[in-house]
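Asker: Coordinates for the following, if possible.
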Amino acid sequence: MQNPDDGDDFALFRSAVKGVKRIEHDRADTGKVHSDAATRKVRQANATAKLGNTRVDGLSDQFIIDVDAEDTLYWARDGVQDGQMRRLKTGQISFEGSVDLHGMSVEKARETLWDFFAEAAKLEVRCVRVTHGKAARLDGRKPLIKSHVNTWLRQHPQVLGFTSCLPKHGGTGAIYVLLKRHMMDGRDD
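Answerer: Sure, this is the predicted structure:
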């Protein structure tokens, strides 16, 4: 190695980088995997493919009612008394069961909700709480699970009505759901 006091900077540089290979192209490697069109099509097909064991539950995803994270939800089936819905909204009808759908995929939330309502029907439960969360999404779109739950409950035959919870029970991140009881027909209609 040469003495740094020689003044020949180029010679010093060449000796420092001795054995280093020259880069053949001038593009940086960003770490992204560049796939070809065929690989991309296979990935898209796999992402949109439904599992063979999809359950038919009567709930449609064709049209989802988008709601904001802080929107208050309220819906009542025709024939449900206003007084009953007021009592539900103010928390005067206590909920007897609760399910939390936080962090689930849409399909998993749908399956969990359907199973939860089936169990509630067996036990003749009158009111339940469904925690859907608010999920403020980074892409600026509406909360996914909250919007789906809002749509599904309007279609579910066992649901008479629902409203957002009081702050102590989850506020706009959860709803009280009034359910139809089968053994006591006449009291729910």
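Asker: For the rest of this, base every contact and every neighbour count on C-alpha atoms.
Answerer: Noted.
Asker: who does the one helix or strand residue 145 maps to touch, helix- and strand-wise?
Answerer: When elements are assigned from DSSP states H and E, residue 145 belongs to helix 144-155. Secondary-structure packing of helix 144-155 (3 or more CA pairs under 8 Å, 6 or more residues apart in numbering; DSSP states H and E): helix 106-122, strand 159-164.
Asker: Nearest to residue 170 among those would be which one?
Answerer: Between residue 170 and those, the tightest spacing by CA to CA is seen for strand 159-164, at 8.3 Å.
Asker: any residues touching the closest one, and which ones?
Answerer: Under the criterion CA atoms under 8 Å, 6 or more residues apart in numbering, residues 72-77, 80, 85, 88-89, 153-154, 171-180 lie in contact with strand 159-164.
Asker: Quick one: the helices and strands packed on helix 144-155 as a markdown table, columns for distance to residue 184 and mean neighbour count too.
Answerer: Putting the helices and strands packed on helix 144-155 into a markdown table (distance: least, CA to CA, whole Å; neighbours: other CA atoms under 10 Å) gives the following:
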| stretch | distance to residue 184 | mean neighbour count |
| --- | --- | --- |
| helix 106-122 | 12 | 16 |
| strand 159-164 | 14 | 24 |
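Asker: structure for this one too, so we can compare:
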Amino acid sequence: MQDDDFSLFQSAVRGVKPLAHDRADVGKPRTNKKQIATRRANATLSNGETRIDGLSDQFVIDVSAEDELYWARDGVQEGQMRKLKAGQISFEGSLDLHGLSVEKARELLWDFLAEAVKFEIRCVRVTHGKAARVDGKRPMIKSHVNTWLRQHPQVLGFTSCLPRHGGTGALYVMLKRNMLEGRDE
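Answerer: Coordinates of the predicted model:
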């Protein structure tokens, strides 16, 4: 009977080639250094077009990957900002800026906020990512978004999200509403 089992096994594995390596795949992706270098280079490239949107990059506020961001325009009630920080003001729109160039992120953010204001949306979420970089430099998109939102005339305030909504990789952004329910300030 043992000979039958052995011949059955041999016929079942006929044509199968042994593995060339003896290492297990742990599922952890390798960092593609060339791709990361290309993304970083693209993030600082300019396509030659200048868009006038009132946002300046002259003084970008340097923030680290894990920094919690918080800012409120003068006159915004502390109670409203506490609610925003606690996630008690639901966001009605979301924008993800992961992996974009600084220029593209700026353009999308400006258009996204303009549309949110047009539809009288009170709160949106902007996911900028953390971009924890091995070279120790600041997260590009996070630092720029932090700077741009402070300059945008329709932004009343922003704060880092709760962990379930992105934590320090995203922001709740409270916007002015002009027509509905009176003034927000």
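Asker: Just give the TM-score of the two.
Answerer: Comparing the two superposed chains by TM-score structural alignment, normalised by the length of structure 2, the resulting TM-score equals 0.74, with 143 aligned residues with a CA RMSD of 1.7 Å.
Asker: Can you tell me which of the contacts of strand 159-164 of structure 1 are buried?
Answerer: The neighbour-count criterion (16 or more other CA atoms under 10 Å) marks 73-76, 85, 88-89, 153-154, 171-180 among these as buried.
Asker: Reformat the helices and strands packed on helix 144-155 of structure 1 as JSON lines; add distance to residue 67 of structure 1.
Answerer: Putting those into JSON lines (distance: least, CA to CA, whole Å) gives the following:
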{"stretch": "helix 106-122", "distance to residue 67 of structure 1": "15"}
{"stretch": "strand 159-164", "distance to residue 67 of structure 1": "12"}
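Asker: Where does residue 183 of structure 1 sit: helix, strand or coil?
Answerer: Under the three-state scheme (DSSP: H, G, I helix; E, B strand; the rest coil), the conformation of residue 183 of structure 1 reads as coil.
Asker: What's it aligned with over in structure 2?
Answerer: Taking TM-score structural alignment, the alignment pairs residue 183 of structure 1 with residue 179 from structure 2.
Asker: what range in structure 2 does the helix or strand containing residue 15 of structure 1 sit on?
Answerer: Using DSSP H and E, residue 15 of structure 1 sits within helix 9-16. Correspondence between helix 9-16 of structure 1 and structure 2 is not established for any residue, with TM-score structural alignment as the criterion.
Asker: Any idea how far that helix is from the middle of the chain?
Answerer: On the basis of CA atoms, centre = their mean, to the nearest Å, helix 9-16 of structure 1 sits 59 Å off its chain's mean C-alpha point.
Asker: buried stuff in that helix?
Answerer: residue 12.
Asker: Helix or strand next in line after it, which one?
Answerer: Downstream of helix 9-16 of structure 1 (by DSSP H and E), the next one is helix 37-48.
Asker: Sort out which residues of that next one are buried, please.
Answerer: Across helix 37-48 of structure 1, burial judged by 16+ other CA under 10 Å covers no residue at all.
Asker: who's in contact with the aligned partner of residue 126 of structure 2 in structure 1?
Answerer: In structure 1, the residue paired with residue 126 of structure 2 according to TM-score structural alignment is residue 130. For residue 130 of structure 1, the contacting residues are 98, 99, 100, 101, 174, 175, 176, 177, by CA under 8 Å, 6+ apart.
Asker: Repeat the analysis, applying 6 Å as the threshold.
Answerer: Taking CA atoms under 6 Å, 6 or more residues apart in numbering as the contact definition, residue 130 of structure 1 lies against 98, 99, 174, 175.
Asker: circling back to that earlier point, out of the contacts of strand 159-164 of structure 1, list just those in strands.
Answerer: Using DSSP state E, 74, 75, 76, 174, 175, 176, 177, 178, 179 are the members of the contacts of strand 159-164 of structure 1 that sit in strands.
Asker: Quick one: map the first one onto structure 2.
Answerer: For residue 74 of structure 1, the equivalent position in structure 2 is taken to be residue 70, counting by TM-score structural alignment.
Asker: which residues in structure 1 does stretch 145-162 of structure 2 match up with?
Answerer: In the comparison with structure 1, stretch 145-162 of structure 2 aligns to the range 149-166 (TM-score structural alignment).
Asker: Nearest residue to the middle of structure 2?
Answerer: For structure 2, the residue nearest the mean C-alpha position is residue 128 (2.5 Å; CA atoms, centre = their mean).
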